[in-house]
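Peer 1: Next input, structure requested:
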Amino acid sequence: MAAMAAMDGECIPFARAQDSATAAPLAVIAFVQTWFGPSQMAVRQLLTAGPANGVEVFFVDADQEAHKAHQLGLWASPAFLFYARGCQLMIQRPETDDATKYVGSISTEELDSLLHQARECLATNAIVLRAGRVWCSGNLTD
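Peer 2: Sure thing, here's the model as predicted:
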């Protein structure tokens, strides 16, 4: 747990993260491994981008919650679950099946795009986020 403290993020049990995420207008649950460099980077990205986009972020230790992660089909970290108004959002990624999670390292631009799209879901009631879109000057482009 000391590694997570150094990352300035606190891991909570999945059940608590899910309850909090479904109660928030916008939220992300991130399954991370505190010792894993890409997870540490994802934590830093979310700690910056989440609040800047009005998104509550909850971290879950993928090692401590391995059983739950596997139940959710998460076999790698970092992994992100996006929520708008309590509804888990669907992620469309090029050249992969649609899923309720984004698994793997993510660029800051991609994360910003997904968070902006999630915020738009509040206004449009959409439930799909499209990865591979770029957020540029207030507009999404492919």
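
Peer 1: For the rest of this, base every contact and every neighbour count on C-alpha atoms.
Peer 2: Noted.

Peer 1: Count the neighbours of A42 for me.
Peer 2: Other residues near A42 come to 25 when the count uses other C-alpha atoms under 10 Å.

Peer 1: Would you do the same for the sequence below? I want to compare the two.
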Amino acid sequence: MLWLHLKIPTDSKIVKPLKIEAGRTDIRLNKNYRSTRCIDEAASCLIQNNSKRSQLKNVLTDNSSGSKVTSCSAGLKTFVVDKILEMSSDLQQITCFCNVAILYRRQVSGKAFQMAFRDRKIPFNIHGVAFYRKK
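Peer 2: Got it, this is the predicted structure:
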């Protein structure tokens, strides 16, 4: 599995520490039922680098180890897509495009990826999570 992520500055207004009120209990869900061990370990490594996180969370799974995760950082979206193409030509690194994930912070960034994938005839699916929904 290959994870590519863009270096985007974090906005301190977006990440706020969670306050546990008096009399309330903090319940942590530490078991992952879907991901492989390699994916969980890679995610934990990324999370540990978040200096604004109040507590570390170790996620565990009973699933198999799965394929090794490769992480690449890139500043330009076209470079990311070209890097995927380059790695796919070496079948040892990418055997199927379905094993590639690109993580980006802002929804507007996805448009450039879509255009680059279409231009290079790479199949893709977009899955997003809306952090701020209009009311």
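
Peer 1: Next, the TM-score between them, please.
Peer 2: Superposed pair, TM-score by TM-score structural alignment, normalised by the length of structure 2: 0.26. Supporting alignment: 64 aligned residues with a C-alpha RMSD of 5.3 Å.

Peer 1: Just the strands from structure 1, written as ranges.
Peer 2: Counting by DSSP state E, structure 1 has strands at residues 26-32, 56-61, 79-84, 87-88, 90-92, 102-103, 128-130, 134-136, 139-141.

Peer 1: Can you check which of these gets nearest to A17 of structure 1?
Peer 2: For the strands of structure 1, the distance to A17 of structure 1 is smallest for strand 56-61, at 5.7 Å, taking C-alpha to C-alpha.

Peer 1: Mind putting the strands of structure 1 into JSON lines with distance to A49 of structure 1?
Peer 2: Below are those laid out as JSON lines (distance: least, C-alpha to C-alpha, whole Å):
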{"stretch": "strand 26-32", "distance to A49 of structure 1": "11"}
{"stretch": "strand 56-61", "distance to A49 of structure 1": "10"}
{"stretch": "strand 79-84", "distance to A49 of structure 1": "13"}
{"stretch": "strand 87-88", "distance to A49 of structure 1": "19"}
{"stretch": "strand 90-92", "distance to A49 of structure 1": "18"}
{"stretch": "strand 102-103", "distance to A49 of structure 1": "16"}
{"stretch": "strand 128-130", "distance to A49 of structure 1": "17"}
{"stretch": "strand 134-136", "distance to A49 of structure 1": "13"}
{"stretch": "strand 139-141", "distance to A49 of structure 1": "17"}
